[in-house]
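Trainee: Sharing a sequence plus its predicted fold:
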Amino acid sequence: MLVKQIMSTPAVTIGPSATLREAVGTMLEEQIGSIVVVDPGMVGIVTRSDILRTQHQTGLSLEELRVQDAMTSEDVVKVSPTNGVDEAAEAMTEHEVKRLPVFEGIDLVGVVTMNDVARCLPDRVDEIRRTLKRKNKDGW
């Protein structure tokens, strides 16, 4: 099975100067756990955990903080819609992430999540979760 068969599309995006309050509102409205940050191309990704961690560490309100304050911008792992789901699961395990932007050339075409992978490869999800738990025990 290929990533394009299980990914969410279109990817929900937000600009880096948007407030974290706006990001949370979008996540709630779209019922998603992350947003791809674009300016105009992809510059990062921001997740619920990123937002919580940043707000807790700074003590500032979500209206005072910007998406760029919380997003992951370096080494964001990407996959292609023609990659196999197993390859996406391997990338998640190797890079200790739950979400991968999907690019076709330079175009953002979707997002694939651990939940998407779980529907196809439930055995792989346990492996990814174990890896992520080790990461969290080591300080995020």
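Mentor: Cool, got the structure.
Trainee: can we go C-alpha only for contacts and neighbour counts from here?
Mentor: Noted.
Trainee: Contact partners for the closest residue to E64 other than its chain neighbours?
Mentor: Distances taken as CA to CA, 6 or more residues apart in numbering place T19 nearest to E64, at 6.9 Å, with adjacent residues excluded. T19 makes contact with 62-67 under the criterion CA atoms under 8 Å, 6 or more residues apart in numbering.
Trainee: Next up, a structure to set beside the first:
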Amino acid sequence: MAAQKVREIMTTAPVAVGPQTSVVEVARLMRDEDIGAVLVAQNEELRGLVTDRDLVVRVMCAGGNIEARAVADACSKQLVSLSPDDDISRAAELMREHSVRRLPVIEEGRPVGIVSLGDLAVERDTDSALADISASEPNE
């Protein structure tokens, strides 16, 4: 039976950092954990989400002393989020409406997961190219 709720497909225990964490440290964390997004939280409250693309576009391309930049400078602050009990169709709808590929999952005010476009692809159409890519081993 196909998953119906976000909690069935989301990545649990998302990696989170504080807003003052260095972007270089965040990039290394992404590399070491083999992930493309990190939540930015303070006192268990979600403050933003930063992707590998955000680091490139908002930090590296801006130049300057990258070592001195905090992740708060790079993260998306206008977040759209879901509850673990939302239907996966709601996740797809929000991704389409807001042109995002990842959505934080919030429960009782705390981040508890992330659902990605790849998660939806694997669940909805296991034969699609995106599902194949999402399910494959990462590049080294």
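Mentor: Now that the structure is in, tell me what you want to look at. Keep in mind the model is a prediction, meaning the values are calculated, not measured.
Trainee: on that earlier part again, out of the contacts of T19 of structure 1, which are buried?
Mentor: Listed as buried from the contacts of T19 of structure 1 are 62, 65-67; burial here means 16 or more other CA atoms under 10 Å.
Trainee: distance of the counterpart of A37 of structure 2 in structure 1 from D123 of structure 1?
Mentor: Here A37 of structure 2 is matched to S34 in structure 1, going by TM-score structural alignment. In this view, S34 of structure 1 and D123 of structure 1 are 24 Å apart by CA to CA, to the nearest Å.
Trainee: of those two, who's got more company?
Mentor: Just comparing S34 of structure 1 and D123: by other CA atoms under 10 Å the higher neighbour count belongs to S34, 27 against 11.
Trainee: most centrally placed residue in structure 1?
Mentor: The residue lying closest to the centre of structure 1 (CA atoms, centre = their mean) is R99, at 3.8 Å.
Trainee: Looking at the alignment, what corresponds to that one in structure 2?
Mentor: Counting by TM-score structural alignment, R99 of structure 1 corresponds to R102 in structure 2.
Trainee: so how far is M95 of structure 2 from that match?
Mentor: In terms of CA to CA, R102 of structure 2 sits 7 Å off from M95 of structure 2.
Trainee: Need the residues touching each of the two.
Mentor: Shared contacts of R102 of structure 2 and M95, defined by CA under 8 Å, 6+ apart, are found at L117.
Trainee: roughly how far apart are the residue of structure 1 positioned farthest from its centre and A18 of structure 1?
Mentor: Most distant from the centre of structure 1: G59, at 23.4 Å, with distances by CA atoms, centre = their mean. In this view, G59 of structure 1 and A18 of structure 1 are 18 Å apart by CA to CA.
Trainee: same thing with Q55 of structure 1?
Mentor: For Q55 of structure 1 relative to A18 of structure 1 (CA to CA), the value is 15 Å.
Trainee: of these two, who's got more company?
Mentor: Set Q55 of structure 1 next to A18 and count neighbours by other CA under 10 Å: Q55 wins out with 18 against 15.
Trainee: From V112 of structure 2, how far off is the aligned residue in structure 2 for the more buried one?
Mentor: Using TM-score structural alignment as the criterion, the counterpart of Q55 of structure 1 in structure 2 is V59. Distance of V59 of structure 2 to V112 of structure 2, given as CA to CA: 27 Å.
Trainee: Same question for C75 of structure 2.
Mentor: Counting by CA to CA, the gap from C75 of structure 2 to V112 of structure 2 is 18 Å.
Trainee: Neighbour count for these two, which is higher?
Mentor: C75 (24 against 20).
Trainee: The more buried one reaches R53, doesn't it?
Mentor: No - between C75 of structure 2 and R53 there is no contact, the gap being 10.1 Å when judged by CA atoms under 8 Å.
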